[in-house]
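**Student:** I'd like to go over a predicted model; first the sequence, then the structure.
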Amino acid sequence: MIIKDSKEKTIIPNVSVYNTQRSLTVLSDIEGSVDYSDFKKSDTLVFSHIAYEKFKIRVDKIPKSSSRTIIYLNSNTQKLSEIILSVGRSKENKEKISKKVSLIIPKKTELDLPQTSADLLYYGGGIRIQKTQGGGGSPVIRGFEANRVLLVVDGVRMNNAIYRSGHLQNAITIDPNVLERTEIIFGPASVGYGSDALGGVVHFYTIKPKINNEKEWTVKGLESYNSHLNHMVSNLNFEYSKGNWASFTSLSYSDFGDIIMGENRNHGFKNWGLNKFYLNKEKFNTESVLNKNPNIQKNTAYSQFDLLQ
C-alpha cells in the first residue's frame, strides 16, 4: 500500500497506521509504502499524520488492484496559530509576539507523562530544573531561580521577591495532570509582572470545565510506575457539565522512593558519594543511624496528594 496526498499526488512518509484497539502500529517508509498484512480483515485502520486529516477504513474494504493500492489523505487546512495569554495579559498570536515565549500543551507531553510540573517545564526548552530529590524541581531560567523566577497559577502568584534566593521547590505543588497549558516567558518580556520576575515567568493555566458539554460526565484516569526512579503516580479526573453549570475535580497521589546511586565507580574512588549514616527523623535528626545500603540516600523519599476542585 502507498499513501499519497489527495491534491498533490505526492507520497507521504511517516504516516502512522494502527487499528482502533492500538494493538498494532506500522509506519510508512520514505517512499510512502506501508505493509498492512499483519492486520486482521475485521480491523479498522486509522491513518494519522500531523499535517493531514485522520482517515479510517476497514481492512476488508480496502480496494484491491493488480498494482499497489493507493490511499489518499486530505491535508489539514484548519491548523490555527497558537495563542499566548500571559505576555500582554490578553490573547495574542504567537507569531506576532516579538518576545521569547514557550508554550507547553498536553499534546506535547501525553506520551511521556511527566512526573511533576517541574519536569513538565523541560518541554519548553531553554529552562533547567534543579532537583534535590526525585520529586523535587526548581526551575532555572537564564541563570535565575527561586525568588527571581515568578510562578503564577491562573493569574495568582505563588512566590515573590521576599522568598529565599536558594533552590525553591514550590513548582512541584502544581499537579501536571490538571494543567491545560503552561507558558514560559523569558527575559524582558516578564517586566509586566514586576521586579520579582527578573529571570522570567512560569504561568500555569488549569483545566476549565466545558459548559453545556455534550457529555454530562467525563472521567479520565492514569497510573504510571517507573522502576528506575522508583516512583508511582495515580490520577483521576471528573468533569461534570449540565446546562450553564460545570465542574472539574482532580485527585492525584505521587510517591517517590529514595534516590539510589550506581554501584560502579570506575574513577578510582570506591567510597565516593556513599551515605554510611543517615539521621533519624523520629528523633528530630539528633541521632545517626547506620545505613545498611550506602548506595541508597535515605530520607530523600517524597510523597504528595493533590486535590483540585
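**Tutor:** That came in fine, so what should we check first?
**Student:** use CA for all of it now, contacts and neighbours both
**Tutor:** Will do.
**Student:** and Val153, how far is that from Leu179?
**Tutor:** To Leu179, Val153 is 10 Å away according to C-alpha to C-alpha, to the nearest Å.
**Student:** try this one next to it:
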Amino acid sequence: MLPCDAERLAQRHGLQLPKSTSHAGYVFSNFDEFLALYDRVGHVIREAEDLREIAYRYLSTVSEEGTVYVEFMISPGHSIVNGIPFLSQISAISDAIEQAKDELGILSCIVITCVRHRGGDEAVDVAEMAASARSRHVRGFGLTGNERAFRVQEFQGAFRIAEAAGLGLTAHTGEWLDGPSVLEAVDTLRLQRVGHGISVYRHHNIMSELSERGIGFEICLSSNFSLGACDVSDAHPALTMMENNCLVSFCTDDPAYFNATPASELRLAVRCLGLLDKDIKQVLNNSVDMAFCPENVKDLLRSEFRSLPL
C-alpha cells in the first residue's frame, strides 16, 4: 500500500497515520522500525473494499511496466484485528485479481502468511484458515516477520496443515540469521522456496545442497539494501548464489515500503550484479519454476517469456 493510498484510507476512515508516513515515502531506519511502521499503517485498512482497491491499483501499476504475474503475500491477522473476516479478505483480493486479469491481462494468486514474531499458535490459526479457504486463488502459505523471534520448530504444525491442503510453502529466513538456519527452515518446514536466504552465500555446501534440491530463493535487493541486511558498497550475495547455481528470482518484499516493483528490481539486479541477457532469461525461467500457480499458468508464462527479445 503506497503512502498516498494509506493517507486516502486514513482520511476515509477518520484515522491518524504515524508521522513517518508521507507522500514522499515511508520513513524507517532499521528492521524493527519497519516492522512497527508496517503494523501501524495496516490499521487504516478497515473494509474489504479497501483491500480490493489496493490490490487492483498495484496490479494496474505493475502491469504498465510489463509484469505479467504477481503473487500477493497477505497476512490476514492484521485485517482480522481491523474487523475484516478472513473470507471477506480473500473475496476482495480475488475480485481484484479477476478484474485485473479481464481488463489488463495480468495473472495473480495469493500466498497466505503467518507472522513469525506472533508465534506458533497464531500461525496454526492462520494455516487452518488458509487450508479452508477453498479459493482457486489461494496457492501458497508462508512465514514472514522477525526471524529472530521463535525457533522455526514452533511453526511445524502450521506448515503441516498448509502442506496437507496442497499449498506451496515458503518462509523468510536467512535475512538476518546464518546460513545453517536456512537449511534448518527448509528441512523443518519442508519449504519449496525461501524468502531472502542470502546468508547461505558463505556456505558452499549449503548452496550446493539447496541447488540440487531445487529450492528457490526470493531475493529482494531494495529491501536488503534499505534495511542494512547487505551493504550497498559490497557485492550482493545473490551474485555468489547465482554463480553456485542457486535458483534465484528477484522479488519486491514489501514493495511500497522499499519503492520497488518487479521491473525495478530486475533493473537493479542488472545494474548491481551485471546480469547479461542470458542471466535475465534464467532468472525469469527460475521465477516460473518457483511460482505457486498451476502448471497451465506456468506454460502461459513460459510462452510469454520466450517471446521476449533476449
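**Tutor:** Perfect, thanks for sending it. These numbers were taken from a predicted model, which means no experiment stands behind them.
**Student:** TM-score for the pair, please.
**Tutor:** TM-score of the superposed chains, computed with TM-score structural alignment, normalised by the length of structure 1, equals 0.22; 115 aligned residues with a C-alpha RMSD of 6.5 Å.
**Student:** joint contacts of Val153 and Leu179 of structure 1?
**Tutor:** Taking C-alpha atoms under 8 Å, 6 or more residues apart in numbering as the criterion, Val153 of structure 1 and Leu179 both touch Phe204, Tyr205, Thr206.
**Student:** just give me the closest of those residues to Tyr302 of structure 1.
**Tutor:** Taking C-alpha to C-alpha as the measure, Phe204 is the one of the shared contacts of Val153 and Leu179 of structure 1 closest to Tyr302 of structure 1, at 22.6 Å.
**Student:** Lys108 of structure 1: what secondary structure?
**Tutor:** Assigned with DSSP: H, G, I helix; E, B strand; the rest coil, Lys108 of structure 1 falls in the helix class.
**Student:** write a ChimeraX command that selects only the buried members of the shared contacts of Val153 and Leu179 of structure 1.
**Tutor:** What follows is the ChimeraX syntax for the buried subset of those, where burial is set by 16 or more other C-alpha atoms under 10 Å:
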select :204,205,206
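**Student:** switch the shared contacts of Val153 and Leu179 of structure 1 over to TSV; also include secondary structure and distance to Ser224 of structure 1.
**Tutor:** What follows is the shared contacts of Val153 and Leu179 of structure 1, written out as TSV (DSSP: H, G, I helix; E, B strand; the rest coil; distance: C-alpha to C-alpha, whole Å):
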residue	secondary structure	distance to Ser224 of structure 1
Phe204	strand	23
Tyr205	strand	23
Thr206	strand	21
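**Student:** okay, the shared contacts of Val153 and Leu179 of structure 1 in CSV with distance to Val17 of structure 1 next?
**Tutor:** Written out in CSV, the entries for the shared contacts of Val153 and Leu179 of structure 1 read as follows (distance: C-alpha to C-alpha, whole Å):
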residue, distance to Val17 of structure 1
Phe204, 34
Tyr205, 33
Thr206, 33
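**Student:** which of Val153 and Leu179 of structure 1 has more neighbours?
**Tutor:** Higher neighbour count among Val153 of structure 1 and Leu179: Leu179, with 18 against 15, using other C-alpha atoms under 10 Å.
**Student:** so that one touches Phe248, yeah?
**Tutor:** No: between Leu179 of structure 1 and Phe248 there is no contact, the gap being 11.9 Å when judged by C-alpha atoms under 8 Å.
**Student:** sorry, back to before: between the shared contacts of Val153 and Leu179 of structure 1, which is nearest Arg58 of structure 1?
**Tutor:** Distances from Arg58 of structure 1 to these, taken by C-alpha to C-alpha, are shortest for Thr206, at 38.6 Å.
**Student:** quick one: the closest one and Val152 touch, right?
**Tutor:** No: the pair Thr206 of structure 1 / Val152 is not scored as a contact, 10.9 Å apart, by C-alpha under 8 Å.
**Student:** fine by me, thanks again.
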